[in-house]
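Trainee: Quick one: sequence and predicted model below, then my questions.
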Amino acid sequence: MAAIEHNAEIPAQPSRRKTLGTPHLLFFVVAAAAPVGFVLSAVPLAIGRGGIGTVGAFIVTAVVLLLFAVGFVAMAQRVQRVGGLYEFVVEGIGRVPGVGAAYVAVATYALAAIGATGAFAVFADIASQDLLGFEVPWIVWALGVAALMGVFGILRIEANAKILGAIIVVEIAMLLVVACVIVWQGGAEGPSIAPWQPKEVFGGHSGAMFAVTFAAFAGFEATAIYSNEVKNKRSIARATYLVIVALAALYSFVTWALITAYGNIGAVSAAATDPTTMFFTATQTYVGTWAVKVFEVLIVASWFASILAFHNATARYLATMGSNGMAPKWLNTTRQKSGTPWKASVSHTALTFVVIAAFAFFNGDPYLDLYILGSTPAIIGIPLLELLAGIAIICYFYRRTPSRTRTVVLVTSGLAAACLAAVIAAIIANIELFTARTGAANVIVSALMFLLFLGGMAWALLRRDHTTPHSADPRSSPDQHNQESS
């Protein structure tokens, strides 16, 4: 033990500090979803392409994810190891597909964080020009937020949660203020229940609509990644259910208010004509210029919160993969003071710098190229990861002794897996909605996560004796092994 006390770095599972509770997990997941950024940019796309049924689509999406959450929570209680959903795949299906799922997971979160730096740079530049009167090259903003991400990434995880929590509280408060004012004033034609009607939700363009609404919940499954850092394992279950219900209620209400501001027909027309200004125009009309100015700042903060949340998830995936032989072992190094996987964090930060510099060197657009092309694969990666986990949960519980829990999990996970498969198909069919491109770019973006999954499995087969996800002894956790070896 003396050696450990004098070393600044120790090879261990990422962060054994039991400091996180349910609110902290909520902050990380909601931050990843970037509520303000999503409402201002993605919700108008869903309305313009799918219709006013987007309001009800959020509720349907939440129901599907709650079905998935039943098995997710049950599995999390039995597989209490760092690694998130890919550990579920290892336990339910096997080591080889588990390795494939691990590469999908780490690529999904890493790309989501890197891509979001482009969106941050664009909105930060807009805010600085409008509020401060000066313009800064986008690469300065992008590299700046990447550096800030790296700094926060090696700090204590509870410090990150406090920063994210403050941003999220203000984000949600402002969204609710605008929505309530619009509804109170009656909008263009008065509040309508039509957006909740089944014919609107499941109409002819529902595929595009659901492709967007499922993206709204991106990262909710990340609660399991922090299983080694929570004070109480029940926090994962509470946070999972709460975040799905809370996001569904928030997005559905705010979207309904936005449609109310324009009227049912007017909202679709406005969203199809100029989706980027739809929310700002409604805010200006019903609340005032001051609220628009606040949102110009909030959308920048929202993207930073999203970047930081995805970065923290990426670092923990990399560290766990290092401990399991799926990545270099040195990634699985934590610093005693903060308990964070700092080498994994620094590695992702360095990769982010390289990608940003490459896009700038080739004159790429920060939004259309860095953000869109960088983060769109994650929109497929997250439901694909959930689908794999759903299948693994079914396999895992099918082998268990018949019980009421087993029956409930099998039914709910089966329904969720079928819906998730349909969602992935809908996203791929409407991929141009996210990429704003046609042709080969869409094929590459659509295929990337599937290729990573197959590549990970192939790599696991070639290195059968070297990749060792913790499936040998389901009763023990990696953290326990490290403490014993220490």
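Mentor: Looks like it came in fine. Keep in mind that what you see is a predicted model, and the values were worked out from it rather than measured.

Trainee: contacts, neighbours, all on C-alpha from now
Mentor: OK.

Trainee: who's in contact with the helix or strand harbouring Leu40?
Mentor: According to DSSP states H and E, Leu40 maps onto helix 35-41. With contact meaning Cα atoms under 8 Å, 6 or more residues apart in numbering, helix 35-41 is reached by 171-172, 175, 216, 251, 254-255, 275-280, 295, 298-299, 302-303.

Trainee: which secondary structure elements does the biggest helix by length in the chain contact?
Mentor: Using DSSP state H, we find that the single longest helix of the chain is helix 289-323. The contact analysis (3 or more Cα pairs under 8 Å, 6 or more residues apart in numbering; DSSP states H and E) places helix 289-323 against helix 22-33, helix 35-41, helix 95-127, helix 138-153, helix 157-185, helix 278-286, helix 342-361.

Trainee: In contact with Val268, which residues?
Mentor: The contact partners of Val268, taken as Cα under 8 Å, 6+ apart, are 47-48, 51-52.

Trainee: from those residues, which two are the most distant?
Mentor: Largest separation among the contacts of Val268 by Cα to Cα: Gly48 and Ile52, giving 8.3 Å.

Trainee: Distance from the chain centre to stretch 222-235, please.
Mentor: 16 Å (Cα atoms, centre = their mean, to the nearest Å).

Trainee: Return the set of buried residues in that stretch.
Mentor: 222-230, 233, 235 (16 or more other Cα atoms under 10 Å).

Trainee: A further structure is provided below for comparison with the first:
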Amino acid sequence: MTIEELPARSPVAGLRRRGLSMVEVLAQSVSALAPSAAVVAVPPFVMVQAGAATLPVLVVGSALVALVGWCLTAFARRMAAVGGVYSFTAKGLGPGGALLAGWALVVGYAGIAVSALVGTVAYAISFTVPFTGARPPGWVAALLAVAVGLVATLTTVRGIRLSARVALALEVVSLGVVVVVLGVLLAAHDGSTGTGAAVVDGPVTAGGVATGLVLAVAAFMGFESAATLGVEARRPLVAVPRAVFWTPVVTGVLFVAAGLAQVVLLRAAPVEVLTGDVPVAQLADADGLGVLPRLLDVGIALSFFACVTGSVNALARVLFSMSREGVLPAALGRTHPRFATPSVALAFVLPVVVAVPAVALAGGARARDVLAGSLTLSALGYVLAYVLAAAAMPLFLRRIGELTRPALVGGAVAAALSAAVLVVAVAGASWSGSGAVVVVFVLAWLPGPVLWLVLRRRAPDVLARVGVYDQATASSVLPGQGVRR
């Protein structure tokens, strides 16, 4: 190929290319996943659903996500994309599969951003209660959510480099505080049981286990978001696959260990603590750990805030990618002239992400209820996207002549297990009380299939562009280097 045959402009021009280091790419996955918040907030939700099967559910959920991460590295080692899993899926399942997976990711990223925003507010309030002596009214929590949203807007529009580095540093500190608090609580544990044991050791049902697995997977949501930085990473074909694979593996070890500790501690606690907004912080307060509970509140609140920025960054880049393909309005594909970020897409999604929890909290909804609902909603989107991406991986490798038996087996197993979890969880929703969340998810996800059907009928040329990724341009190739003989 000669230089003259190369395109003059990359399909994703406008973003700052090849500027992020390995650490900054890793920080995106870590911030979107928010491990210190996930290992504290998610296990109690799993206990309510899975009962005595909580620990096996946490182990299986961690292993499943690690397998999905391994599948995604097959794409990440071969292409640099802004759409991440959305663009990956297009290379295996075509435009239809890509739009189904892509809009599931949109729902997932938006849902987890809402969850993280509520989590930030809940732990910020937990920090203030010992000083004020009472929980604030709903309108104060709503104003706090708006304030957090404004800070997130400024952070994400200015660029991912600073926010990612700060988020990674905060996560390391927060995880240290979580480990210390759980260790001190376990050391002081006397082996007694409380009313929480009725939930922790509760009955095991197929629907409960499947819903618990979906929630366990939710603890890792965002780990794949480093794939949306393929254009901006300095060495994308190295940095992105490492971040996508090792983030869930390391977090999985921490998640299972923290889950085991919380099973022991919450079994001995009152059931009101287990079903409270901030169970571990309440345990630490009850044991009189001095300043540690307040440090935990700050650490988890900051971790949740990092998750807000990481999730919104990934969401905006998926919408940016769809816009550049012509699937969504062109305005969403515009970038900030100074910061080279998808500023229009960010300005579009952030008001929605902030408005949902603000209205719910102002109306008197419990933070735990909003967190649980948005977490389940986002988990359904993520699991569906993971099913399609895992199924696409062996098809993609076969198309380029690089399919191996491990890749075929790994992709099939990851897709089949993820699909089974999703189907059983949705089927069990009617008797587990989360049927309304499933309905909301279906309504929120419908634009994806509708877009595909409309474009297939009216603009097949647009569908042909789905799955854009970064390409070398004539200006990026030295004279004499663009010739292949």
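Mentor: That came through fine. What you are looking at is a predicted structure, and each value in this text was computed from that prediction instead of being measured.

Trainee: if we can go back for a sec, what about the helix or strand just after the longest helix of structure 1, how far off from structure 2?
Mentor: Downstream of helix 289-323 of structure 1, the first helix or strand assigned by DSSP H and E is strand 333-335. After superposition onto structure 2, strand 333-335 of structure 1 sits on average 2.3 Å from its aligned residues (mean Cα distance after the TM-score superposition for structure 1).

Trainee: Give me the contacts around strand 333-335 of structure 1.
Mentor: 8-15, 319, 340-344.

Trainee: And Ala119 of structure 1, how far from Val294 of structure 1?
Mentor: For Ala119 of structure 1, the distance to Val294 of structure 1 (Cα to Cα, to the nearest Å) stands at 18 Å.

Trainee: In terms of neighbours, single out the busier of these two.
Mentor: Ala119 (23 against 14; other Cα atoms under 10 Å).

Trainee: list the contacts for the more buried one?
Mentor: By Cα under 8 Å, 6+ apart, the neighbours of Ala119 of structure 1 are 303, 366-367, 371.

Trainee: Apply 6 Å and report the result again.
Mentor: Residues counted as contacts of Ala119 of structure 1 (Cα atoms under 6 Å, 6 or more residues apart in numbering) are 367, 371.

Trainee: What about Val254 of structure 1, how many residues nearby?
Mentor: A total of 23 residues lie near Val254 of structure 1 under the criterion other Cα under 10 Å.

Trainee: re the thing from before, so how much does the helix holding Leu40 of structure 1 differ from structure 2 once superposed?
Mentor: Helix 35-41 of structure 1, aligned to structure 2 and superposed, deviates on average by 3.5 Å (mean Cα distance after the TM-score superposition for structure 1).

Trainee: Could you list the buried residues of that helix?
Mentor: 35-41.

Trainee: ok so, going back, what's the angle between the longest helix of structure 1 and helix 22-33?
Mentor: Interaxial angle, helix 289-323 of structure 1 versus helix 22-33 (axes from the mean of the first three to the mean of the last three Cα atoms, to 10 degrees): 100 degrees.

Trainee: before we move on, back to that, now tabulate the buried residues of stretch 222-235 of structure 1 in CSV and tack on secondary structure.
Mentor: Putting the buried residues of stretch 222-235 of structure 1 into CSV (DSSP: H, G, I helix; E, B strand; the rest coil) gives the following:
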residue, secondary structure
Ala222, helix
Thr223, helix
Ala224, helix
Ile225, helix
Tyr226, helix
Ser227, coil
Asn228, coil
Glu229, coil
Val230, strand
Lys233, coil
Ser235, helix
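
Trainee: Find the pair from the residues you listed with maximum spatial separation.
Mentor: Pairwise over the buried residues of stretch 222-235 of structure 1, using Cα to Cα, the maximum falls at Ala222 and Lys233, 14.0 Å.

Trainee: what's stretch 463-472 of structure 1 in contact with?
Mentor: With contact meaning Cα under 6 Å, 6+ apart, stretch 463-472 of structure 1 is reached by 324-326.

Trainee: how about 8 Å then?
Mentor: 87, 90-91, 95, 98-99, 321, 324-326, 460, 477-478.

Trainee: Tell me which two in these are the farthest apart.
Mentor: Within those (distances taken as Cα to Cα), the two that end up farthest apart are Ala460 and Ser477, at 21.4 Å.
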